[in-house]
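> I need the structure of the sequence given here:
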Amino acid sequence: MNVIIFGANGNLGRCLVSEGILAGCNVTGFVRNRGKWTERTGASLPTERLTIMEGDATNPQQVYDALTDCDAAVIAAGNPKDADRFACIVDTIVTQADRHPRFGGRLWMLSGAALLDIPHTNRNMIGLPGMPPMYQVHQINYDRIRQSKLDWSVLCPGPMVENADNAYMTNLRFSTEESPLTVSESERSLPEPALLGLLAQKTPELIIPYKEAARFIMNHLEHSGPFAGKRVGIALPEGRVGEKAGWNLGQ
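Predicted coordinates for the structure are as follows:
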């Protein structure tokens, strides 16, 4: 399988490249700066199944050319701190993928855990009072991908961290459409500001390694699979929490 990673220079992007190669894929890493890729990775990855392509993910022609003969793509580029560019990246890639006759049609996109519905409700966390407005971009991107004809999925992890020991984890919790967090009926009835505070307290359960998010995506590149057309949540095993400085619900 030929897969392209947009944003391959980032922490998650580099893990996606590694996991894609481990999964037997031919990987194209799309980066803004080839020099930074070399600086950050050196020669640690096999080159026979890896191509690094330099370009701008907001440039329609460059994106279109990069998608040619790829079976699947992953959007790991963009950041809510630059919401306008983030939305432009997603719109450009989705638009070009949707119209490309030589793109396979499978697309994964990254969002934040706040895009997932609060369990047993029909609302997500993005609209709760107190959520920083910049995270509205996750809803904008989600609405955009739903307008496409692509075989898409959206992974919605919480804050992500580097692996301390480089080992894979077991018993991770996964969900579709709703958050993997446990929220009781009484908790769901809390006033919205209190509900947001409660969910913030539970967010350490969502702090996962970049490597786990990357492995999950690369293990689910099949067409019309169980996560097609769905938002996907991921959490640590029951009873475990993670640590990350400066995290918040929108990540």
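> switch to C-alpha atoms for all contacts and neighbour counts from now on
Fine.
> Please state the offset of stretch 25-45 from the chain centre?
With CA atoms, centre = their mean, to the nearest Å as the basis, stretch 25-45 stands 19 Å off its chain's centre.
> Over to stretch 60-77?
Distance of stretch 60-77 from the chain centroid (CA atoms, centre = their mean) equals 16 Å.
> what are the ranges of the helices in the stretch 51-200 of the chain?
60-67, 83-99, 136-146, 185-188, 192-202 (DSSP state H, counting those that start in this stretch).
> Please give the structure of this sequence too, so both can be compared:
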Amino acid sequence: MNVTVFGATGAIGQLVVDELLRAGHSVTAYARNPAKVPPSWSEKNVRLVVGEITDAAAVEKAVAGADAVVSALGPSLDRKATGLPLVEGTRHIIDTMRRHGVRRYVGNGTPSVVDERDKPTFLQKLVGFLGRRTLPRAYRELLGMSEIVMTSGLDWTIVRFSAPRNGPARGVRRQGFFGTDKIGVKVTRADIAAFTAAQVSDERYVNAAPAISN
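The predicted structure is shown next:
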């Protein structure tokens, strides 16, 4: 498949690109800062599109010809940040996907994003409370992005996780929905990336927001 990855140079995004390449997909990487692009990507024939996420023309260039889109975008945690650029950018992505007939979207989120299959747990409520109190702008941006995706009419999946950490993959031992599948807190970025990349061709969680943990 031809897969376009937004947030491709982030901590999780780079790992997602590697996982997709390992699975045999062709990748278009969308990056705001070309200085963060790994040199190995040129050897692996990764197509690069550079632009701000709010640049509708650059987003159009990246999505055209794709079979699926993966977003590893996450809100800035800088308290001085202003506006909701990822909400605008996600709207551009979804609108462009519709125009080009690209139906498969896979993104990332936190337990603050609620799936209709959840039975809210203490962890889910705590993450939402802390988000609203400590990082309200990022919290609004995250929910705004997710709402656009979940009401898009596309074949979407949002992979939710609580406490990403570095380190080797350990395997996703818990997956599903809060209140029924005993989702834990910690998960490695390597496992997030592997699970996210796998959803491109896995229909099990279409129109769902599975939560994962180690």
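> Number of residues surrounding the alignment partner in structure 1 of residue 213 of structure 2?
Alignment note: residue 213 of structure 2 maps to residue 235 in structure 1; criterion TM-score structural alignment. For residue 235 of structure 1, the neighbour count with other CA atoms under 10 Å is 26.
> Relative to residue 91 of structure 1, how far out is the residue nearest to residue 235 of structure 1 when sequence neighbours are not counted?
Using CA to CA, 6 or more residues apart in numbering and skipping the chain neighbours, the partner closest in space to residue 235 of structure 1 is residue 206 (4.5 Å). Residue 206 of structure 1 is 27 Å from residue 91 of structure 1, where distance means CA to CA, to the nearest Å.
> got it, and residue 12 of structure 1?
From residue 12 of structure 1 to residue 91 of structure 1 the distance is 20 Å (CA to CA).
> Compare the two (neighbour count), which wins?
A count of neighbours by other CA under 10 Å puts residue 12 above the other of residue 12 of structure 1 and residue 91, at 24 against 19.
> okay, now the residue nearest to residue 235 of structure 1: neighbour count?
28.
> I figured it was touching residue 236, is that so?
Yes. With contact defined as CA atoms under 8 Å, residue 206 of structure 1 reaches residue 236; the gap is 6.0 Å.
> Including distance to residue 166 of structure 1, could the helices of the stretch 51-200 of structure 1 go into CSV?
Shown next, in CSV, are those (distance: least, CA to CA, whole Å):
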stretch, distance to residue 166 of structure 1
helix 60-67, 31
helix 83-99, 29
helix 136-146, 29
helix 185-188, 36
helix 192-202, 25
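> So what touches stretch 5-24 of structure 1?
With CA atoms under 8 Å, 6 or more residues apart in numbering as the test, stretch 5-24 of structure 1 has contacts from 1, 3, 26-32, 36-37, 40, 45, 49-50, 57, 73-78, 210-211, 213-215, 217-219.
> all strands of structure 2, in order?
Shown for structure 2, the strands assigned by DSSP state E span residues 2-6, 26-31, 47-50, 68-71, 104-109, 155-160, 163-165, 174-176, 186-188, 211-213.
> Distance to residue 95 of structure 2 for these - can I get that in JSON lines?
Formatted as JSON lines, these follow (distance: least, CA to CA, whole Å):
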{"stretch": "strand 2-6", "distance to residue 95 of structure 2": "15"}
{"stretch": "strand 26-31", "distance to residue 95 of structure 2": "17"}
{"stretch": "strand 47-50", "distance to residue 95 of structure 2": "18"}
{"stretch": "strand 68-71", "distance to residue 95 of structure 2": "12"}
{"stretch": "strand 104-109", "distance to residue 95 of structure 2": "12"}
{"stretch": "strand 155-160", "distance to residue 95 of structure 2": "14"}
{"stretch": "strand 163-165", "distance to residue 95 of structure 2": "30"}
{"stretch": "strand 174-176", "distance to residue 95 of structure 2": "28"}
{"stretch": "strand 186-188", "distance to residue 95 of structure 2": "32"}
{"stretch": "strand 211-213", "distance to residue 95 of structure 2": "26"}
